[in-house]
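My questions concern the predicted model and sequence given below.
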Amino acid sequence: MSDYPSYPPPPPPDGPGGYGQPIRTEPPPSINTSMNIIWAVLALQVITTILSFTYLDELLQASNVAPADEDTARTIAMIVSVLTFLIFGGLWLLLGVFLRKGRNWARIVLTVLTAFGLLLGVVGVLGEQPVIFLISGLVQMALYVALLYFMWRPDSSAYLTGQRA
């Protein structure tokens, strides 16, 4: 016979979720707002892509393309516009999903992309373009600034780094 009437009790769990696993919490409002801003950026990009087809002739004139090369430039511009939207739109959406799941690396990558977008936005605003693209660029830069603000709020940082707010 042993000294114990039965097996000893298991050790207590290490974390709030038991056995070292944290409880999965819902993202804070600032992360949800960040995701909504990402949706707004994507919607604005859809509108801008459609507008780029509408204003393609004006954009080609502003870029000083030779008349003989206009058809080729028009085709290339349309293909590049759609491919750019699909690639970067998919990337932004994927990063937004990972941000909402609590992945801090997604916030860092989004911050780099947003900073790059702000730099390109400043260059774009200073260039010659139809007014509608100027307005679109300014709205997009405002969305980028708002995204940076909400992604780096204290409750977002606590959620993404696993600390209590």
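Yes, it's here.

drop to CA atoms for contacts and neighbour counts, all remaining ones
OK.

Give me the buried positions along stretch 18-28.
Buried residues in stretch 18-28, defined by neighbour count with 16 or more other Cα atoms under 10 Å: Pro27, Pro28.

got the contact list for stretch 154-165?
Outside stretch 154-165, the residues that touch it by Cα atoms under 8 Å, 6 or more residues apart in numbering are Pro27, Pro28, Ser30, Ile31, Leu99, Gly102, Arg103, Asn104, Phe150, Met151.

Show only the entries of these found in strands.
Assignment to strands by DSSP state E places none of the contacts of stretch 154-165 there.

Weed out the non-buried ones from those.
Pro27, Pro28, Ser30, Ile31, Leu99, Gly102, Arg103, Asn104, Phe150, Met151.

can you give me the helices in the chain?
29-54, 56-62, 70-100, 104-126, 131-151, 154-161 (DSSP state H).

Give the other helices and strands that the shortest one contacts.
Applying 3 or more Cα pairs under 8 Å, 6 or more residues apart in numbering; DSSP states H and E, one finds that helix 56-62 makes contact with helix 70-100.

Surely Thr49 touches Leu86?
No. Using Cα atoms under 8 Å, Thr49 makes no contact with Leu86, being 10.4 Å away.

ok, back up a step: could the buried ones among the contacts of stretch 154-165 go into a markdown table alongside distance to Gln163?
Formatted as a markdown table, the buried ones among the contacts of stretch 154-165 follow (distance: Cα to Cα, whole Å):
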| residue | distance to Gln163 |
| --- | --- |
| Pro27 | 13 |
| Pro28 | 12 |
| Ser30 | 15 |
| Ile31 | 15 |
| Leu99 | 16 |
| Gly102 | 11 |
| Arg103 | 13 |
| Asn104 | 12 |
| Phe150 | 17 |
| Met151 | 15 |
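
In addition, the following structure is provided for comparison:
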Amino acid sequence: MTESPNYPNYPESAAAGRPAAAPARPSTVEGAFWAFIASTVIGLVGGFLIFASRDAIADTLRNSNRQSGGSLTDAQIDQAVTITMVVALVIAVVIAALYLLFAFKLRAGRNWARIVLTVITALQLLSVLVGQTTVLGYISVVVAVIGVVLSFLTPSNAYFAAAKPIR
């Protein structure tokens, strides 16, 4: 079958009415996918480890409350710490779920997911650079940066370009 002038790279099977075969996924995309998965898991582990430092956080708030002449009771401080930690954990789980969704879409050849993951990684990197974080936070962002780099290498670019006309 001849190629259409409007779609020079259009797969012949799609032009014949059959669904086009998905392009082979390069190892760079697989590596990026697994890097984003690892970054997500590391981030969640760090989120759960905050519960181990609950007493230290409560003590810091108590000392701050005393020094500023605050009127919060120990029970109110404990309650505030618990609520804050639970809300932070829920937010971390929601962000992790979205991160996983984008990673799977990246693996499926969706260029928009690659862009979203790049933006999220850039924001994660900025938050690590300007804020306080743990060793796991640094490891998580380094792994995510590796995922971004892998997702923009030449084989990955070719994969995303080839996957686009199939949809």
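Yep, it's here. What you see is a predicted model, and the numbers here were worked out from it, not measured in a lab.

about what we covered before: which of the helices of structure 1 sits most buried?
helix 154-161 (a mean of 19; mean count of other Cα atoms under 10 Å).

residues contacting Leu72 of structure 2?
Contacts of Leu72 of structure 2 (Cα under 8 Å, 6+ apart): Asn65.

how close does the residue nearest the centre of structure 1 get to Phe98 of structure 1?
Nearest to the mean C-alpha position of structure 1, by Cα atoms, centre = their mean, lies Trp92 at 4.0 Å. Counting by Cα to Cα, to the nearest Å, the gap between Trp92 of structure 1 and Phe98 of structure 1 amounts to 10 Å.

what's the spacing between the equivalent of Ser27 of structure 2 over in structure 1 and Val123 of structure 1?
Alignment note: Ser27 of structure 2 maps to Pro29 in structure 1; criterion TM-score structural alignment. Pro29 of structure 1 sits 32 Å away from Val123 of structure 1, taking Cα to Cα as the criterion.

try Ala106 of structure 1
With Cα to Cα as the criterion, Ala106 of structure 1 and Val123 of structure 1 are 26 Å apart.

ok, now Ser34 of structure 1?
Taken as Cα to Cα, the span from Ser34 of structure 1 to Val123 of structure 1 is 25 Å.

Ser52 of structure 1 now?
Taking Cα to Cα, one finds Ser52 of structure 1 at 17 Å from Val123 of structure 1.

got it, and Val65 of structure 1?
Distance of Val65 of structure 1 to Val123 of structure 1, given as Cα to Cα: 20 Å.

Tell me which of the helices of structure 1 sits nearest to Gly15 of structure 1.
helix 154-161 (15.6 Å; Cα to Cα).

list the contacts for the closest residue to Met35 of structure 1 other than its chain neighbours?
Excluding its sequence neighbours, the residue lying closest to Met35 of structure 1 (Cα to Cα, 6 or more residues apart in numbering) is Gly96, at 5.8 Å. When contacts are counted by Cα under 8 Å, 6+ apart, Gly96 of structure 1 is found next to Ser34, Met35, Ile38, Ala106.

Also Phe85 of structure 1?
Neighbours of Phe85 of structure 1 in contact, by Cα under 8 Å, 6+ apart: Gln45, Val46, Thr49.

Per the alignment, it pairs with which residue of structure 2?
Match for Phe85 of structure 1 (TM-score structural alignment): Ala92.

Gly102 of structure 1 now?
By TM-score structural alignment, Gly102 of structure 1 lines up with Gly109.

Quickly note the distance from that match to Ala14 of structure 2.
Distance from Gly109 of structure 2 to Ala14 of structure 2, by Cα to Cα: 17 Å.

again with Val116 of structure 2
From Val116 of structure 2 to Ala14 of structure 2 the distance is 29 Å (Cα to Cα).

for Phe36 of structure 2, same thing?
32 Å.

now Val41 of structure 2
In terms of Cα to Cα, Val41 of structure 2 sits 39 Å off from Ala14 of structure 2.

Likewise for Val93 of structure 2?
40 Å.

Kindly report the same for Leu89 of structure 2.
Counting by Cα to Cα - Leu89 of structure 2 and Ala14 of structure 2 are separated by 46 Å.

What lines up with Phe116 of structure 1 in structure 2?
Per TM-score structural alignment, Phe116 of structure 1 is aligned with Leu123.

Determine which residue in structure 2 is aligned with Ala40 of structure 1, please.
Under TM-score structural alignment, Ala40 of structure 1 pairs with Ala38 in structure 2.
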